[in-house]
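[1] Whatever this is, show me its structure:
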Amino acid sequence: MTQQLYTTPDAAKATGIPESTIRSWLSRHPEVFQFNVHVVTDEHKQKLWTEAGIELLQSRRASKNATDDDANLDAESDAPDLLESLLDEDAERLANEYWRQLPGRTLQRIKQMRDNPTPEQRQIVQTSVRAALSAGTEHLLLPTYQPMLLEGGDETD
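    Predicted coordinates:
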């Protein structure tokens, strides 16, 4: 799905905010307008506004009169909400990607430990293998089976 992008003049028309104000906001308040979220650059280094950027411009216009002197605008009031929404989105994307990559990365590490272990990893693997073998043969060491094993007897007698 291709995202709709707007030049600054198009963004000005869509929002009713003068181009000069949009450019001023972008340069004076970089903490509010996030690149690759609200604004992207094309191959010619031209700044293009995303749908999210247009929405943010409109919300700023609604909360501040766009004809006011830009020096009176309080971008910091928008920053906590913006930051929270970005953190929430990013945290979810990171968590999803973590769980997607975990099985493959785990197998990769297991193969690395098997093929080229560090001394610590070698000890971990040896201990684990011994524990698995011990757990699987523990029934052979029980007193009720020892006479049969020593005499060569069969358990199914």
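[2] From here on, just use CA atoms for contacts and neighbour counts.
    OK.
[3] May I see the buried residues of the longest helix along the chain?
    Once the chain is assigned using DSSP state H, the helix that runs over the most residues is helix 79-115. Going by neighbour count (16 or more other C-alpha atoms under 10 Å), the buried part of helix 79-115 is Leu82, Met113.
[4] What is that helix packed up against?
    With contacts taken as 3 or more C-alpha pairs under 8 Å, 6 or more residues apart in numbering; DSSP states H and E, helix 79-115 sits against helix 119-137.
[5] residues making contact with the helix it packs on?
    Helix 119-137 is contacted from outside by Met113, using C-alpha atoms under 8 Å, 6 or more residues apart in numbering.
[6] before we go on, could you also do this sequence so I can check it against the first one:
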Amino acid sequence: MSRDRIATVIANPLAAVRSDAELLDFAAHCAQSVREDSSDEALAESSRKLIVAVTALLRDWFPASDYTPLGTTTLLSMALMRGKYDSKANFSCRKTPLDLMFNQIESGEKYVKDVSGGWSWRKSSLVRGEDGARPAETKAIHECLLRTSSLGSE
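    Reported below is the predicted structural model:
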């Protein structure tokens, strides 16, 4: 590994996480830290799956500049945010912003506020960075989820 590459990895550990195998290894290490701190296997496994999902989301759907520990923290916080998104007036199914992001990838639609103040589903312009694919149209999200769950369950 070159000196520049080492400096990049030190500044941003996710720079070394590119392939699915590297992503699963990264998530397993994070889950191991949870396991050591809490001795709770269910919590560690849930953490591993959430880190796989969030890291893959960043890697595949966001600009490379967002693929950082701060980007990961931001998406993880979206899993916890409820606030105005948790009211029946705004969104009756009570999904978090992260749920809505994954739904946008799966369905190809996003939930937006209309000019009149109401909410409706509209076609999303979101595309995967690597190849420009829209998984809602290609069903790639389902293949990715199956592959990720089978690879990372050791």
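[7] Quantify their similarity with the TM-score.
    Scored against TM-score structural alignment, normalised by the length of the second structure, the superposed chains reach a TM-score of 0.24; 64 aligned residues with a C-alpha RMSD of 5.2 Å.
[8] helix, strand or coil for Lys110 of the second structure?
    strand (DSSP: H, G, I helix; E, B strand; the rest coil).
[9] ok, it - contacts?
    By C-alpha under 8 Å, 6+ apart, Lys110 of the second structure lies in contact with Leu100, Met101, Asn103, Gln104, Trp121, Arg122, Lys123, Ser124.
[10] residue boundaries of the helices in the second structure?
    Here the second structure has its helices, by DSSP H, at 3-11, 20-38, 41-61, 69-80, 97-107, 135-138, 140-151.
[11] In TSV, list those helices along with distance to Lys113 of the second structure and mean neighbour count.
    Shown next, in TSV, are these (distance: least, C-alpha to C-alpha, whole Å; neighbours: other C-alpha atoms under 10 Å):
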stretch	distance to Lys113 of the second structure	mean neighbour count
helix 3-11	38	12
helix 20-38	35	17
helix 41-61	23	19
helix 69-80	19	15
helix 97-107	14	18
helix 135-138	22	15
helix 140-151	26	13
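[12] Can you mark which positions in the strand or helix carrying Ile22 of the first structure are buried?
    Per DSSP states H and E, Ile22 of the first structure falls inside helix 19-28. Buried residues in helix 19-28 of the first structure, counted by 16+ other C-alpha under 10 Å: Glu19, Thr21, Ile22, Trp25, Leu26.
[13] Save those residues as TSV, and put in distance to Arg100 of the first structure too.
    Formatted as TSV, the buried residues of helix 19-28 of the first structure follow (distance: C-alpha to C-alpha, whole Å):
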residue	distance to Arg100 of the first structure
Glu19	43
Thr21	43
Ile22	39
Trp25	38
Leu26	36
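[14] tell me which of those is nearest to Leu57 of the first structure?
    Using C-alpha to C-alpha, Ile22 comes nearest to Leu57 of the first structure of the buried residues of helix 19-28 of the first structure, at 7.8 Å.
[15] For Pro9 of the first structure, which non-adjacent residue is closest in space?
    Closest residue in space to Pro9 of the first structure, ignoring its immediate chain neighbours: Glu19 at 6.0 Å, by C-alpha to C-alpha, 6 or more residues apart in numbering.
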